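# Sequence first, then the predicted structure, then my questions.
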Amino acid sequence: MDRDKIAKLISNRLTRGKELLKQQYDKSKNKIGYFYIDNLLPAEIVNEIDNQFPYQNIEVVNCIKHICGIENLQPDEYLYAGGISSMKKNQFLNPHLDNSHDKDRNRWRVLNLLYYVTPNWNDENGGHLELWPNGLKKKQITLYSKFNRLVVMATHQLSWHSVSPVLVDSYRNCVSNYYFSNSPLRLNDKFHVTTFRGRPEQIITNQILKTDSFLRMSIRRLLRKGLRKIYMYTKRRINFC
């Protein structure tokens, strides 16, 4: 099955659940908008997924555009920061904001797409997405990294999120992609680099990470595109067996 056929399966699944997904996103969008959908694809296809997963197909983009109500939604042709993450036991991500723009700082990053592909991944295994819509001093929302689940979340200057520690001797795999727009989701958003913070109980870690973010932001004010060349994906057609 080729990428276009897989994209058609995804868009059909999103279309069938469109109204409920839109309600889910609308209910949360005043803080960190998100929705998730389970059983996105047949299991045999999920098991064959690699880093060329067809999120960037325009039909899929249009489905998500209508669910989230973002008219000027654009795919990430070059998979900037997209790909596969594989986290093993004791690995985690602290609360953070993703960087606000594409590599050239021309477009705003507005949506994260996270697709979980580890078979038989149980809730007690950890490695789950956490959203902090009320700030890092309030309780987070946990979205479990269930097999064949797609999570779509808004990204802006207040969309703090994290990944809880993986608790088992196994790998939690996730395919990640991003969508962009010519304008930010929040009118008062400003350019920022990826910014990490400590968890509520990590007071010293939090101060260290704040200093790190300040230094990296200072560099980007001087060097618009940073210190090093960013790897760019070259598009090619992939067939899934």
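Perfect, I can see it now.

# only C-alpha atoms for contact and neighbour calcs from this point on.
Fine.

# Now do the helix or strand containing residue 60: which elements does it pack against?
Using DSSP states H and E, residue 60 maps to helix 58-68. Packing partners of helix 58-68 (3 or more C-alpha pairs under 8 Å, 6 or more residues apart in numbering; DSSP states H and E): helix 3-16, helix 18-28.

# and the last one, how far from the chain's centre?
So the one you mean is helix 18-28. Offset of helix 18-28 from its chain centre (C-alpha atoms, centre = their mean, to the nearest Å): 18 Å.

# Contact partners for the residue nearest the centre of the chain?
The residue lying closest to the centre of the chain (C-alpha atoms, centre = their mean) is residue 112, at 3.0 Å. By C-alpha atoms under 8 Å, 6 or more residues apart in numbering, residue 112 lies in contact with 152, 153, 154, 155, 176, 177, 178, 179.

# let's go with 10 Å and repeat that
Listed by C-alpha atoms under 10 Å, 6 or more residues apart in numbering, the contact partners of residue 112 are 34, 82, 98, 151-155, 176-180.

# From those residues, pick the one nearest residue 89.
residue 176 (19.8 Å; C-alpha to C-alpha).

# Looks like that closest one contacts residue 115 (just checking).
Yes. With contacts counted by C-alpha atoms under 10 Å, residue 176 reaches residue 115, the gap being 6.4 Å.

# coming back round to it: now mean neighbour count and distance to residue 94 too, for the helices and strands packed on helix 58-68, in JSON lines please.
What follows is the helices and strands packed on helix 58-68, written out as JSON lines (neighbours: other C-alpha atoms under 10 Å; distance: least, C-alpha to C-alpha, whole Å):
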{"stretch": "helix 3-16", "mean neighbour count": "17", "distance to residue 94": "30"}
{"stretch": "helix 18-28", "mean neighbour count": "17", "distance to residue 94": "22"}
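
# Comparison target, given below:
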Amino acid sequence: MMATMQETGIMTMMAGKIKLPVSTAELQQQYKNAKPFPHLVIDNMFPDEVLDGVLNEIPPLTDDKWVHERRERLAKSNLRSAVEFEEKGYQFSAFVNSAKFLYLLTELTDIWSLLPDPYMGGAGFHVVPKGGKFDVHADRNIDQNTGLRRRLAMLTYLNKNWKPEYGGQLELWDTTGSRCERVVEPIFNRTVIFEVADQNFHGVRPVLVEDRARMSFAAYFHTVPDEKFIPHASVYAPTFYDRRDPLRKRIANEVIPPVVYRVVRWAKGKK
């Protein structure tokens, strides 16, 4: 009875803002039983008009608000900071980081005491242009600003009239990172929620079309780490792991704060 009352209360508070295909209790069972690791794929979770407003505010990639990551394993662009959001983006970010939404995520995943990330570290708008990709990996498990443990990732796709031949699909891989077990098309108003864990490998297929970019809004949710927690950066699947990187470089990527690491790289480039 208590769980039913709690679920009803949460969804009542979300009226007009969230739509779920079945009850939160059913979705929690789907999440826990999903293969290859706990996740949900929910279509039309948010009102279309809300995401239309968010989509219309994405700045052009020529704007200096973007950080462009172009590496061997990763090619995508992230908004530089959450303070760059315009009004609709700010409202959406505030909503998904609100207490109501955190309680909803707890109902969906059974992960309690979730914490928001108003700084949107590594989150916010993600844009993958032609040729862009993200090799198979398990996510960084720590927020570098707060030191909190990442527990959940949420991706909401903003791609209207997206076709399979455009590429950009999300792949979910087995715990060894050797076999793709689910492919998710990045269509408009499709939301993917999955657990961040060391063996939860996933990746993004290359985008194949010249005149389209794969766009999404990403958010991470956290808990306080316990004494057994071991922080790490993204872990790439064995078949993509580049052992040519010097050991000292891999260690630097793991332990040096990003701001310091970027300053060191800039200083070397000026010599």
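Good, I have the coordinates. Bear in mind that the values here come from a model prediction, so they are computed numbers and not experimental data.

# Quantitatively, what TM-score do the chains reach?
Here the TM-score for the pair of chains, by TM-score structural alignment, normalised by the length of the first structure, is 0.76; 213 aligned residues with a C-alpha RMSD of 2.9 Å.

# coming back round to it: which ones among the contacts of residue 112 of the first structure lie within strands?
34, 151, 152, 153, 154, 176, 177, 178, 179, 180 (DSSP state E).

# can you put those residues in a markdown table and add neighbour count and distance to residue 125 of the first structure?
Shown next, in a markdown table, are those (neighbours: other C-alpha atoms under 10 Å; distance: C-alpha to C-alpha, whole Å):
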| residue | neighbour count | distance to residue 125 of the first structure |
| --- | --- | --- |
| 34 | 23 | 23 |
| 151 | 21 | 18 |
| 152 | 23 | 21 |
| 153 | 24 | 22 |
| 154 | 23 | 25 |
| 176 | 22 | 20 |
| 177 | 24 | 23 |
| 178 | 26 | 26 |
| 179 | 26 | 29 |
| 180 | 22 | 32 |
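
# Can you pull the residues that touch both of residue 176 and residue 115 of the first structure?
Taking C-alpha under 10 Å, 6+ apart as the criterion, residue 176 of the first structure and residue 115 both touch 53, 55, 84, 150, 151, 152.

# ok, so what distance separates the last one from residue 211 of the first structure?
In this structure, residue 152 of the first structure and residue 211 of the first structure are separated by 30 Å, where distance is defined by C-alpha to C-alpha, to the nearest Å.

# got it, and the fifth one?
Summarising the geometry, the distance separating residue 151 of the first structure from residue 211 of the first structure, computed by C-alpha to C-alpha, is 31 Å.

# Tell me which stretches of the stretch 1-150 of the second structure form strands.
For the stretch 1-150 of the second structure, the strands defined by DSSP state E, counting those that start in this stretch cover 39-43, 66-70, 74-79, 124-128, 133-138, 149-157.

# ok and the longest one relative to helix 99-109, angle-wise?
Right, the one you point to is strand 149-157 of the second structure. In terms of direction (axes from the mean of the first three to the mean of the last three C-alpha atoms, to 10 degrees), strand 149-157 of the second structure departs from helix 99-109 by 100 degrees.

# In the first structure, point out the residues matching strand 149-157 of the second structure.
Mapping strand 149-157 of the second structure onto the first structure (TM-score structural alignment) gives residues 108-116.

# Mind telling me what residue 157 of the first structure corresponds to in the second structure?
Match for residue 157 of the first structure (TM-score structural alignment): residue 198.

# which residues sit in contact with its match?
137, 138, 139, 140, 141, 175, 232, 234, 235 are the contacts of residue 198 of the second structure under C-alpha under 10 Å, 6+ apart.

# Just the buried ones from those, in ChimeraX syntax?
Buried members of the contacts of residue 198 of the second structure, defined by 16 or more other C-alpha atoms under 10 Å, are picked up in ChimeraX with:
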select :137,138,139,140,141,175,234,235
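
# Between the contacts of residue 198 of the second structure, which sits nearest residue 182 of the second structure?
Distances from residue 182 of the second structure to these, taken by C-alpha to C-alpha, are shortest for residue 175, at 12.7 Å.

# does the closest one count as helix, strand or coil?
Secondary structure state of residue 175 of the second structure, per DSSP: H, G, I helix; E, B strand; the rest coil, is coil.

# which residue in the first structure lines up with it?
In the first structure, the residue matched to residue 175 of the second structure (TM-score structural alignment) is residue 134.

# And that match, how far from residue 217 of the first structure?
Residue 134 of the first structure is 24 Å from residue 217 of the first structure, by C-alpha to C-alpha.
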